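Colleague: mind looking at a prediction? Sequence and model below.
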Amino acid sequence: MNQQRQPLLRSMFAPVRALFVSDASAGILLIIVAVAAMFAANSALSDEYLTFFYGELFEKDLFKLNTLHLWINDGLMAIFFFVVGLEVKREWIEGQLSSPEQRRLPILAAIAGMAVPAIFYLFFVQGSAEDLTAGWAIPAATDIAFAMGVLGLLGNRVPASLRLFLLTVAIVDDIGAVMVIAIFYTANIKIGWILGSALVLGLMFAMNRMKVSSFTPYIVLSLVLWFFVLNSGVHATIAGVAAALTIPMVGKDNDTMLEHLEHGLAPWSAYLIVPIFGFANAGVNLSTIGMEGILAPLPIAIATGLFLGKQVGIFGIVLAAVKVGFAKRPEHASWTEIWGVSILCGIGFTMSLFIGELAFPGNRMLIDEAKIGTLIGSLCSAIFGYIILRFTTTHSDAQEVIEDTPKTA
């Protein structure tokens, strides 16, 4: 009797076990943080919540980051982007993006997964009273931790190839988001600070070529680079990605410098930096925005772009690429499973919130509407993607899925 019950018990507790052996815990933490932020913003603590993050710490003339919210978005998030940069470099040189064959389908899917949501967005905001075109990139991003967290809850039901596909698409998506921020969300360029940034970055690349194996000079110069970029007009978080690209893969003693640094910082990024960012940015006071604001063109456009645009773009391009022989379908994955994972790519929590702040600087109402659209679109993508994968997949090789799933930043 006990032997008969063991497989059933293992099946029942597979999602719980996944919290400790996969990326599910980081995703669940983000869900909790988002709920907590919405509770704080819509409770008796609303004023304290806003004052804590947006209250001035000192005069703007003293230093431009004069609120805790700015320190989180422009300072702390630079570390998150640094970890993203490390992951991108490792994957590009020796990981899942290291060969043309491996890059082909994820890059194609990521491009379509950014372009089609942007088209959906622009379609729904046309004719609106305000010019909302600046927010076109908000629904273009995929949140790695959130999406992988939903997959983790599915335990052994999703083949390893699809987990890998989702991860690589999200990594390429991050590259695209960084480029979008650098190109389209940049204020007035200050040439002196740009030249100073280029000089510091050149020095860091020179240290790379000389195989400087101490982390200290890279950390010091990364802080200098961040300060220069902060004052240059380019968003400060770009300094994190640029600095990460200078870290050597191996040092003088052939120690794995980049991987060691990535593994050391990834937990801090996933379990501290991103949750702090989420709590500071996800809270919206619904009483001030009202039902009219929730149903306004901006949140509808973002939610539609994330939920519909992502799945149409990614699933459509994968289907077309496989049918014409340009790329191979992920192994052991059905078209229904690929569709389910395409829907999960519409979870855009972290990057979407971040770009929303950049798209409408100083306009609190539009920023709040962008947050609502991001939360609705991400929630719909998470729920529907989970349901499709939960009730249509039949894979049972749990050990293979767990062992083959790479860890994310």
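Modeller: Looks like it arrived, so ask away. Residues are numbered from 1 along each chain as shown.
Colleague: please make it C-alpha for all contacts and neighbour counts, starting now.
Modeller: OK.
Colleague: so which residues of this structure form strands?
Modeller: Under the criterion DSSP state E, the chain contains no strands.
Colleague: identify the single longest helix in it, thanks.
Modeller: Looking across the chain with DSSP state H, the single longest helix is helix 364-392.
Colleague: mind listing what's buried along it?
Modeller: Buried positions in helix 364-392, judged by neighbour count with 16 or more other Cα atoms under 10 Å: 366-382, 385-386, 388-390.
Colleague: structure two is appended below for comparative analysis:
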Amino acid sequence: MSTARPKNEQDAVLSRGTYRELSRIERILTAETTGGLILVIAAGLALLLANSGASEAYASFRDAHIGFHIGPLNLDLSIGHWAADGLLAIFFFLAGLELKQEFVHGDLRDPGRALVPVAAAAGGVAVPALVFVAITLRGPEGALSGWAIPAATDIAFALAVLALVGTHLPSALRTFLLTLAIVDDLLAILIIAIFYTSDLQPVYLLVALVPMAIFALLAQKAQSWFHRSFTAAWILLLPLGLITWALFLNSGIHATIAGVALAFLVPATAREKDGVRYSLAETFEHRFRPLSSGFAVPVFAFLSAGVAVGGFSGLVASWASPVALGIMAGLVGGKILGIVGTTFLITRLRRANLDPAIRWVDLVGMAAVAGIGFTVSLLVAELSYDSGDPLHDIAKVGVLTASLLAAIVGALILIPRNARYRRIAEEEKVDTNLDGVPDVFTDDSSR
């Protein structure tokens, strides 16, 4: 069977990518699903402890300081800050690897194909931020500092929900969500680097160029060795990464940006040796994703999501705050408006239509799932308000509530759609391509 797509599909918005890209997306979906479930368990346990008799012990553990000074480098942080600044650097390292692979051989390498998810991600960042600003404009003093909280999408949590409710949705739609979430991460990274940088110390950044240069040289020259040996990267690259992270931490730029900077230095161009085709970025992503989704992000969630809500009355009072309302309206409504509205605008400007396998209601469901902010939103909340500020906990209540609501709204829309696609798949004869892989991307206008 020919693998060429018909012209109307090639010109369509959100059409499917290459088989290589779809295979990579499926692997990421599978890995992130487990991580998302662990994330939910960690956050639930934190909420339980923070609102029980163990609340003082939980807070004491989170706020306990561990660390030291090495010359001018200050590495004395609370356990909570070690999780937010240290463990999340692993999460952002993975995000950086995903970004680089998207730019090298994913949808983002093609400007025409990249336009839709990039623009949709930008709309999904800008509109929620504007919604938050509109609601908190006359709110408490300092409330506007959290304008970027509803801008983020949590990849692991969103993909976990999608895996549960969207098993039969078109792969092009799932690819769109992942690509959008990756671009969303890039925008969140830029926001953190630009707007949440305080007391910039450029000397530390200049010194950081030295270990980064050595990291890049080793990653480039010893790709095959790092691909073969699991321990080589830990022995040679990890110390350089830790030095870079410590320098970023003391530079005034949030330390998680070091993870992205290092990820961009990892080669993503595929190589072939002894009949095996690989890229070092893909190798590292495969090896370190379990560390990120199974440990780093859940530990951060456990230490960050533990908010004492003060019973039902306290919860209602938090919900009534302009900050919580702004976050909930931004993540639940703003994301849908920004993502779907931007995509609709592009279809009108390009005089194009959605891929024949996709309907606008599917896109609305995906946009709702993208409103699950969680990890990065919690991080931005911590950067926006001091721990002693009442808005700190109120913002976290808003993030947790909004993420739950977004998951529910997305599920309510996508579960019936998924059932419809399942019936179609059962009724139709599924074509098989030359590789024996089911090809479900038929042009069926009845969908």
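Modeller: In hand now; what should we look at? Predicted model only: the values in this text are computed from it and were never measured.
Colleague: TM-score for this pair?
Modeller: The TM-score (TM-score structural alignment, normalised by the length of the first structure) is 0.87; 386 aligned residues with a Cα RMSD of 2.7 Å.
Colleague: what helices or strands is the longest helix of the first structure leaning on?
Modeller: helix 144-153, helix 286-294, helix 297-304, helix 335-344, helix 349-359 (3 or more Cα pairs under 8 Å, 6 or more residues apart in numbering; DSSP states H and E).
Colleague: can you list those helices in CSV and add distance to L122 of the first structure?
Modeller: Shown next, in CSV, are these (distance: least, Cα to Cα, whole Å):
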stretch, distance to L122 of the first structure
helix 144-153, 25
helix 286-294, 18
helix 297-304, 7
helix 335-344, 20
helix 349-359, 14
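Colleague: nearest to H395 of the first structure, out of these?
Modeller: helix 335-344 (10.7 Å; Cα to Cα).
Colleague: which residue numbers in the second structure does the closest one align to?
Modeller: On the basis of TM-score structural alignment, helix 335-344 of the first structure is assigned to residues 360-369 in the second structure.
Colleague: what comes up buried for that stretch?
Modeller: 362-369.
Colleague: which among those gets closest to R287 of the second structure?
Modeller: V369 (26.9 Å).
Colleague: pull up the gap between the closest one and L206 of the second structure, please.
Modeller: Distance, V369 of the second structure to L206 of the second structure, using Cα to Cα, to the nearest Å: 40 Å.
Colleague: ok, now A120 of the second structure?
Modeller: A120 of the second structure is 35 Å from L206 of the second structure, by Cα to Cα.
Colleague: higher neighbour count, the two?
Modeller: A120 (31 against 12; other Cα atoms under 10 Å).
Colleague: wait, that one sits on V340?
Modeller: Yes - using Cα atoms under 8 Å, A120 of the second structure is in contact with V340, at 7.2 Å.
Colleague: now which residue in the second structure aligns to S128 of the first structure?
Modeller: Aligned partner of S128 of the first structure by TM-score structural alignment: G139.
Colleague: how about the nearest residue to its match, chain neighbours excluded?
Modeller: P322 (5.8 Å; Cα to Cα, 6 or more residues apart in numbering).
Colleague: next one: A370 of the first structure
Modeller: P299 (5.5 Å).
Colleague: what's the neighbour count on the aligned residue in the second structure for the one you found?
Modeller: In the second structure, the residue paired with P299 of the first structure is A324, using TM-score structural alignment. A total of 27 residues lie near A324 of the second structure under the criterion other Cα under 10 Å.
Colleague: could you pull out the helices in the stretch 51-200 of the first structure for me?
Modeller: 68-70, 77-94, 100-125, 144-153, 160-184, 191-209 (DSSP state H, counting those that start in this stretch).
Colleague: please name the nearest non-neighbouring residue to the residue nearest the centre of the second structure.
Modeller: Nearest to the geometric centre of the second structure sits I155, at 3.7 Å (Cα atoms, centre = their mean). Once flanking residues are discounted, I155 of the second structure sits nearest to A181: 6.0 Å by Cα to Cα, 6+ apart.
Colleague: map that neighbour onto the first structure.
Modeller: Using TM-score structural alignment, A181 of the second structure pairs with A170 in the first structure.
Colleague: any idea how far that match lies from I191 of the first structure?
Modeller: For A170 of the first structure relative to I191 of the first structure (Cα to Cα), the value is 33 Å.
Colleague: likewise for T168 of the first structure?
Modeller: Taking Cα to Cα, one finds T168 of the first structure at 35 Å from I191 of the first structure.
Colleague: neighbour count: the two, which is higher?
Modeller: Neighbour comparison, T168 of the first structure and I191: the larger count goes to T168, with 27 against 11 (by other Cα under 10 Å).
Colleague: perfect, that will be all.
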